[in-house]
Structure formats: C-alpha cells, structure tokens
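Visitor: Sequence and predicted structure below; questions after.
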Amino acid sequence: MSLYEGIKEKVLANLTQAAQSAQTAGELSFESLPNFVLEEPREKQHGDLATNLAMVLTKQAHKSPREIAAILIKHIDTEGTWIEASEIAGPGFINFKLDPTWLTGVIPQVLSQGEDYGKVNLGKGQKVQVEFVSANPTGLLHMGNARGAALGDSLASLLAMAGYEVSREFYINDAGNQIHNFALSLEARYLQQLGQDVPFPEGGYHGEDLIDTVKGLIAKVGDKYLNVEAELRREFLVRYALEEKLTHIRETLADIGVHYDVWFSEQSLHDSGAVKQSMEDLEKKEYIYEKEGALWLKSTLFGDEKDEVVVRSNGTPTYFAADIAYHRNKFERGFDQVINIWGADHHGHVARMKGAMSALDYDPEKLEIILMQLVRLIQDGEVVKMSKRSGKYISLRELLDEVGKDAARFFFILRDPDSTVEFDLDLAKAESSDNPVYYVQYAHARMCSILRQAEELGYAYSGIPSQDELARLDSNEERELLKKLADLPSEISIAARLREPHRMARYVLDLASLFHTFYNSQRVLVDDESLRKARLSLIHSAKQVLANVLRILGVTAPERM
C-alpha cells in the first residue's frame, strides 16, 4: 500500500469510528452507516481530502448535512491521520487539510523500493492472457498493428505491475480461406515473375511485398516449381512465404519492443480436432443447426443481428469456428481473465464470441474485448494515404524507420483506444517540448544531468536524508512534485483496473511538467548542505518514478539527449 493510500485508509476508518462515537453519545441516529467516499477535491483550495459522509447520513439522522458534519468533526480522532485542519464546505462536505510534511515520506519509499516502487497487488496473482496484433501473416504489419502492439504490450506490463501473472500471445492465422487466397496470390506472382501470362486471382493479396517474396524465392530455387502440380507448388509457396512473413513480423515487433510468450497456430486447432470438437459440443447443446447444407450458430440468442455460419456447405469450418475453439482453448489453459485487443471493425464479433463462450459453459465476463479505433498519419498538415513503397498503406517498418520505437509507442499509447489517433509524423520527430515523448525523455535526461553535476562537484549521494532534512522540501513546486510521486501506486491500480495504459502516459507527462516547473524555480546544487541533500534525493526519486513508468510504456529513459 502506498503512503497516500495508507493515510486515506486511516482517515476512512476514523470517520467510521467518529460516526459510531457520535451515535453512542446520542448525537447521531442511524441504523447502518451508508456507503460514503473520501477523495481529493477538484479544487486545491478545498483541501487535500473531502468526504460526503454527512450528506449521505441526512435521511437516517434527520439533521441537516452541516449539523452532521459539525458532529463528525467533533468526534473524529485525528491522531496518526496527518489531518491538520477540518472544515465544513458547501452543503455539507467535510474538507481535510493534511500536514504537508507527510509528503516527504514518499522519498524513503521510492529510494528503498527502486524499480519495485509503484507495484500493487490488485491482481493477487491471477493469470491473465493478453492477445494482441495477431495480424494475418499475408502481408506487412501496418499502422493499426503498430497501435495494437503498443497498447497490448503496455497493458500487459501495467497488469504485471499491478500483481497479475501475465502472458502475451500472438494468434497466427495460418489456416482457412485467407491462406487459400494467399497461396493463389503467391502462385500468380511466382508464375508471372517466370514470364507466364496468368491472371491475378480475385480476392488476392496485392501488396508489393509478395512480389519481393517470390523474387527472393526464385533467387534460391529458380523455376523448380514451375512444372509441378499446382497443389504441390502452392503448398511449398505458402510454407516458404509464411516462414518469411512470420520472421519479419517477429523481428518488426521486437523492434517496437514487443516480445510474446506464446505464438499460437490456428492450424494446430484443426490438426488436434479442437475445432471439430467445439462444433460437436455446441451441436449437442442445440446451439447449432443445419440449413442449406451448412452449420449455423444461433448467435441471435446472444444479441447478434443474424445467426452465423460455422461450417460451410462444403464441410470447411469458418474462421469464426476456429476462433471459438481458440477462445475455448484459452480458458482450458487456466487463464482467469482473457483480454483481446481488436480493431473497431470487429465490434460485431464481440457479442457472438462472448455468447459462444457462455454456450460452452465459460463465464463471458472473463473474456474482455478492447476495441481500438483507426490511425491516421499526418505529415505537413495533411493525411498521408499512400505508402511510397507499397502504394497501399504505411507499414510499421516504415514508421519505425521514420520516428523510432519510443515515439511510435508513446504516440499510440497517449490516447485511449476508443479515440482515433492522428499520428503527426513531423511532431514525432521534433526535438521540442511540443513533442510529448521528447518532453518526457528530456525530463529524465535533465535529472541525470543534475546528478552527474552533483557528483562532479563532490556532492556524492549519501543515502536517504533525515526527516529533518527532507522537511526542507516545503516550496509549492517541491510539494506538488512529491504528491505526484506519492500518487503512482494508486494511479497504477486505477489504470490496471480500468485497462487504461494511456493513464500512465498522461501521468508521466504531468510528472515531467511538474519536474520542469520545479527545476525552473528551485536551484538544486545550493551551498546549504541539508537543502541540497533533500533536493538531490527528490531528483533521485523523480528519476526512479519516471523510469518505472516509462518501462511500463516500453519507452526508453535516456540519460543524455
């Protein structure tokens, strides 16, 4: 528990005790204490904490909220709570002002816990799987995949910091209709490159990268597969291209800082009989019926607009059938919670997938779907629609070559998934305070610079200062920065519970801003030794916290810029 959460818990307990004491004294009457909140007021002039307890007691106590508030203030024991003053505000809120010296207690916590500062036990070791990107291995990763990579990886890191046991997973779509079309596309490009006049298949993959793939193949094997049976040729082409594409996907995702625990093959579900078994089980439960030779899932029972085909009339399972078996497999592996990050175009798939899990006797609430909106690339103030290389889209590789991993990740994490991201290419490359990732990283580099200067001047770090020395941190700028450091554990709890890693990006922006304000108003390397030691410990703490959060976001914390 963080220092701040400990104070809040103590005040909550003492408020409860105050109400009970007032009841014992005959000053308040109530059958049971209603739920009430203790929170930070929006306006700083209203104090550090505020409660609505007096207001929610009105109905039972038959007194005005302000009368009740006065009684509660009389009975509350402030010993050990850091409460310095209490006042009644507005219709009956009780505002508490804390002794600001509580803030200096965060420095010993940060410096003693180091990289572990901010960790909470919200998850209590629950097993959570986060599946993200899972792009078809039929082309290059694009901007949407980049957003999914940054979001999914940061969410996984956030949940791990919040006490969950997290597994990152990529689902390889290496079976089904898309692989059939992939094979036909590769075959056409292969034959065309060998001088054959063949049409390109309808519904094929037009990316220029497929031409590069077959050119690379021809350089290795020539026309070896020109005069063989089409089925054998396609099988070889797909095997070769899938290996190449998956290698490229792995390498590109590694370059944006994403490393998976599991790469799960869709084909393995067909080979093991898991898809067939899932369809048979759903049929036994009467969730599947036959029509026009095909098998249909009664997905309208789960809020879908129409029932969905799961096995085509030719006996081939649909992608949805494999997806049902895949999600069943996730729960069979013992995950307590399963989180998928999908593009917003998959919104219609959410209800039917949750319904299928319910039909197979799994709790649909344990399957969470985070829908992610589109990405638009902006350059020179205009939306970029074409890639110079492919003629169709901007690849993730191209984006990384332009702006690097840190900018790519930070820009994608900065907005919540439900918002469209406008990725300003020029801003992402700018070395100015307008560039959010530069602004945050520069704060960390500046902290490192101050600590290097201190060492050069012989002011070597000598451990955590005494409480008397830390009490010298009494300016508004210092206290605001300390409060932000104290907030980290609760921020991680909130962000993890809400599945919102973008809150952590906002947190580091605020932290960087508060540090820059402090730096511009207070000298650190002063002659006063006790003050200097206190301020250097503040810099050490801020640097540690900034690095801890950047690690969650997968962004580098540079020591020099």
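Guide: That came through fine. Numbers count the residues shown, from 1 in each chain.

Visitor: going forward, measure contacts between C-alpha atoms and count neighbours the same way
Guide: Noted.

Visitor: who touches the helix or strand hosting residue 220?
Guide: Using DSSP states H and E, residue 220 maps to helix 208-221. If you take C-alpha atoms under 8 Å, 6 or more residues apart in numbering as the criterion, helix 208-221 is touched by 139, 140, 186, 189, 190, 193, 241, 244, 389, 390, 391.

Visitor: filter these to the buried ones?
Guide: Listed as buried from the contacts of helix 208-221 are 139, 140, 186, 189, 190, 241; burial here means 16 or more other C-alpha atoms under 10 Å.

Visitor: next helix or strand past the helix holding residue 220?
Guide: The C-terminal neighbour of helix 208-221 among helices and strands, as given by DSSP H and E, is helix 230-255.

Visitor: Only the buried residues of that following helix, if you could.
Guide: Under 16+ other C-alpha under 10 Å, the buried positions of helix 230-255 are 233, 234, 237, 238, 241, 242, 245, 246, 248, 249, 252, 253.

Visitor: Next, give me the two most distant ones among those.
Guide: Using C-alpha to C-alpha, those reach their maximum pairwise distance at 233 and 253, which is 29.9 Å.

Visitor: another one to put next to it:
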Amino acid sequence: MKEEIKNLVYESIKAAKLIKLNDLADIQIEISRTKNPDHGQFSCNIALHLSKELGLNAVDLAHQIADKINDQKSLEKIVVAPPGFINFYLSEGVKAEVIKKVLKLGAEYGSKTIQEPKNIILEFVSSNPTGPLHIGHGRHAAYGDSLAKLMRKAGHQVYTEYYVNDTGRQMNIFALSVLIEILNLKGASLALPRVSYQGAYLEQIAKKTQNSIDVNFDSLLEHKDLKDSYASCSADEEIDKLIADFQNQLGIESFEKFTDSVSSLMVTTIKKDLEEFGVVYNNWFSEREMINKGLVQKSIKQLKDNDLTYKKGGALWLQTMNFGDDKDRVIIREDGRSTYFASDIAYHFDKRFRGFDVLLDVLGSDHHGYLARLGAGLAAMNEPQESLEISLVQFVSLFKKNKKVQMSTRSGEFITLNELCEEVGKDAARFFYVSRSHDQHLDFNLDLAKSKNNENPVYYIQYAHARIHRVLKELKNNGLVFDKQSGISNLEKLSAQHEIEIIAKLSDYPDVITQSAKNKSVHSLANYLVELAQLVHSYYSAHRFIVENLELRNARIALITAASCVISDGLSILGVSAPEKM
C-alpha cells in the first residue's frame, strides 16, 4: 500500500506542476505508517521538504498536493495536518481486500512486487576448502540464502553460486598440514610450521585420508630433510620450502593429486554442513577448473589487447586506476603465476558471459576495497562496473552467560557452524544471524537463542504461529468448520483495535518484501515478523475466537488464518520452520 500511495503523491505533484518534469525523478517521497489511528493509516511529509525549495507555506503546499489526489477506491479521505503532513485514511474495502488477497494467494501474497526484475547471480560464503565452516561463515550463509529467497519473492531471477578456491598456495599449505598430521599418526613427531592450518579437524581429515590415498608416506618418513625446522627462515619461507620438499619427494603430480583429494573431501564436508543448515546452491564453481579451461589466461590476453597492462619489476600490472581504483594491481607475479585478482576478473567476466545482469557478492567486512578493485577489473574487460554489487557482512561474537567466547581461527580454536546448530538449533541460528543488519557487528547470545520463552524472538514468532493453529485445531475438535466465504463477507465486523492493527500490518507485507529486497536488508523482514507476532499475541490474549456469533467467528478465523500465512511465508524466506504445535 505504501508504494501505491507514493505513486499517487508523485502523480499529484506532477499534475499540480509544482516541479519541473526533469526534476521529478530526484524527489524522495517517503510514506510512513502513523502511530495514532486517529491520524489515518499512512502519512507523507513531502510538503515539508518541498516548501523551502518552492518558497511556499508547507500547509498550503500539502493542500495543493492532496487536492490533486483522486482515488475513491482505496482512500476514505485525505487530511492535511500542521505543520504540513498529508494523512491518508484507507477505505474499509481496502482493509477487507488485504485479507481476501492473503487467503486467496497464500504463499504468493507479496510476490513479484518489483517493477524491473533482474537476472542476478548471488555468490556467498565461498570459504576456502581448508577447514570446516565456523560461526562467521554461518552468518554469511544465513544472510546470503535468505537474501536469495527474498529477492526471488520480490520477482528477481536469482542464481546462487559457491566459488571454490581449490587451487593455489593456500591449498598447498592445507595439503602440507594434512600430510604432516598423517606422518605424525604414523609415528613421526613433526611440528606444524608457523604458517599452516591448525585445529583438531586436521587429525580427523588425516585419519580419513591416510589409507584411502595412494601416497608413499613411508618414503616421506625416511626423508630426514622434511624434519628440518628451517628455524633461520621467515615463516613464509619455511612453509614454501617445506611444500617444495614434499613436492620433490612425492613428485609434483602425486602432491597435486593428494591436494585435490583433501580439497574434494573438504568441499563435500562444507556442502553437507550447508545443506543441513538449509542452504542449497544452484552451482559450485571450481577455480581450478576455470584455470584448466584457460579462462584466466584468456582474460589476461584480452586485458593486454585492450592495452591496459604494463610490466614493472618483472610482474604484469593492470591499470585499474584508470577505472577508479586507488592503485594499479598485479595480475601476473614475477614468477609467472597469475594472482588471485586475475582469477577474480576471469570469474566475474564469466558471470557476465553467462548472461547475468547483476553480479552480487556477499563478502566479509575486511573486503571493503573489493568493489573498486573488481569493478575496475570488469571495466577493463569492457563490462559495466555498475553490474557488480557487494554486500559486506560484519563479524560475529558469541556470548555465553554474559561472557564473550574466545576464538582464534589462526590457532584452530573456533566453534563450527555444526556445533552452533547442535547447541541452539538450526531455526534459532538462522534467525539470530539475520536479526541484525548484515553491515553491523552481531553479538550472538547463546543463552537467549536456546531459551524457550518470549524473550527469544524466533520462539516468539513461531509460538504466535502455533497459537493460531491451536485455535484452528480447537475449532475442529468442537465439531465446527471455518467458512472462508462467510469470513470474507463479514470482515467489516473486525472493528476492534487489535484487528485493525493486524490488518494494517498484513497490508505492509508486500512493501516490506519490496524494500527489503531493494535494500538487501534481510533484517527488516525479521523485524517485521517480530512486530506481527506481537500483534497476534496481544490479539490472542484480549479476544476469543470461537464465539457464538457465527459471522464474527468466521471473520476472526479469516484474520488469524491470513496472519498465519504471512508468518509462515516470512519464516520460510529466512530459512526458519513454522511449527503448528509447540
């Protein structure tokens, strides 16, 4: 309804010829819900904003705008209030139409609300396959998956993808870390290098792979050079020399085969964890396969052909500063290896090649410079920079008994996503992750997430849904039947304040979907569901539903059934269940 009123105001300003036509697009019209029903259901303050610019009295200007609005079907009346507000009172027919729409459309209510749907590829999580997903990845997963569902609900075509960084130095370090764990299981006493992966999960992987991969581990144990600590080297030199030692002893091909095996095992684990978290991707995209197909070299060639590269210090640089980046970037290192940035350019160019309008990446907050960098890379490939959009997700801190849980991914001391879900449940984890704006730091209260009371927001919402179904079950147990047509025909009997507020809140749902999708603000939907649940609980406590008056009974059942539909649909977008019994 907000969008409809906004359009009415826009057309009124246009008809009144208050603003030049070419300036109309710059007008920011805001429609807000009134706090006091005596002032109508919606209010607009555009006259206050335009009065100074036009040199007019705000109240007089508000009257000019209101007088040009002509909608007898949706609006009962429009009232101008000092110092220049335009208040809108909805007709009874519109209020009834909301309930009719929800009951008719069910889960489709609020769908396809945007005017210009896009073909979007949404990449999120994309954690290196070097360890299990931890609680930080969980927030990315919950946000990304819910955002995909939200944008699909609004009408966009959304294709989800996980980019697997399954090649390069980090994968070699991971393979080396596992190899050392295997050798230690076989009796060696090798310390992990300073730059290596840590954690109990390495031993688990080592146990799974030591007998399933065709590698001569005994020859490694006999090779005394591998036991050297390289104490005089820097941490990076130490790990690189150890990798070279293992490659020389095993052979490059055998080492790569081992690396591929542990990478595949980790990808399988990550995929399983995400599926159990309710996250299923359309595609898993392998960086290694992309490189093997020559896509990175092909992109580098195009950049050279576009005359946007130069040699410096033995490396090949891309002139990204030409496209707004703060400095030029290396795409081929001195040793001839392509950089991660070169792979990123090739990957994002491939997304455009596959026909996507919008390339939406969900990244960690430490990637704030990627928009300018990747956008410049796309522009250098003759692709529009504006096709790239990035949502940055802030970090998560866990709190238990009011104390912060200390974690360190570097030392392998972290809580996995699986462990979190085992402790608080998938529903609570999914909801708590998106209960706060993704660009704000999240303090995850474990005790609150586990609680079964109204302080826990996800429990509060689910309980509202379950309470509605308790009424429906009681109706059935009493041998009564809900007559939907009678309920729709008697919606005018819903005159109590609780009923008016619920109807108004249900009418907001399409606008919440539209704006949440537009702003990529999943938390707005979560907040909406809390507010709707609050209204349902208040209504449940204040009124009886199975009353003697048949027409009033059916009208009230129609209302709470509609509320149940919206709660269930909203929770499904967030990846949370809507139980009928609690």
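Guide: The structure has been received and is ready for your questions. Worth saying up front: this structure is predicted, and the values here are computed from it rather than measured.

Visitor: ok, back up a step: now flag whichever of the buried residues of helix 230-255 of structure 1 is closest to residue 371 of structure 1.
Guide: residue 253 (20.1 Å).

Visitor: and that closest one, what pairs with it in structure 2?
Guide: Here residue 253 of structure 1 is matched to residue 274 in structure 2, going by TM-score structural alignment.

Visitor: wouldn't that match be in contact with residue 280 here?
Guide: Yes - between residue 274 of structure 2 and residue 280 a contact is recorded at 6.9 Å, counting by C-alpha atoms under 8 Å.

Visitor: What segments of the stretch 351-500 of structure 1 are helices?
Guide: 396-413, 425-429, 436-456, 467-470, 476-498 (DSSP state H, counting those that start in this stretch).

Visitor: ok now the shortest one, how far from the chain's centre?
Guide: Between the centre of helix 467-470 of structure 1 and the centre of its host chain there is 37 Å, according to C-alpha atoms, centre = their mean, to the nearest Å.

Visitor: re earlier: roughly how far does the match of residue 253 of structure 1 sit from residue 132 of structure 2?
Guide: 10 Å (C-alpha to C-alpha, to the nearest Å).

Visitor: Any idea how many residues pack against residue 53 of structure 2?
Guide: When neighbours are defined as other C-alpha atoms under 10 Å, residue 53 of structure 2 has 9 of them.

Visitor: OK, contacts around it?
Guide: Residue 53 of structure 2 neighbours (C-alpha under 8 Å, 6+ apart): none.

Visitor: Repeat that for residue 576 of structure 2.
Guide: So residue 576 of structure 2 contacts 426, 427, 428, 430, 431 (C-alpha under 8 Å, 6+ apart).

Visitor: when you align them, which residue in structure 1 goes with it?
Guide: So residue 576 of structure 2 corresponds to residue 555, using TM-score structural alignment.

Visitor: That match should be in a strand, yeah?
Guide: No - per DSSP: H, G, I helix; E, B strand; the rest coil, residue 555 of structure 1 lies outside any strand segment and is coil.

Visitor: For it, give its distance to residue 138 of structure 1.
Guide: 29 Å.

Visitor: Ok, residue 71 of structure 1 next?
Guide: Residue 71 of structure 1 is 70 Å from residue 138 of structure 1, by C-alpha to C-alpha.

Visitor: Show me which of these two is the more surrounded one.
Guide: Comparing residue 71 of structure 1 with residue 138 by other C-alpha under 10 Å, the one with more neighbours is residue 138, at 24 against 18.
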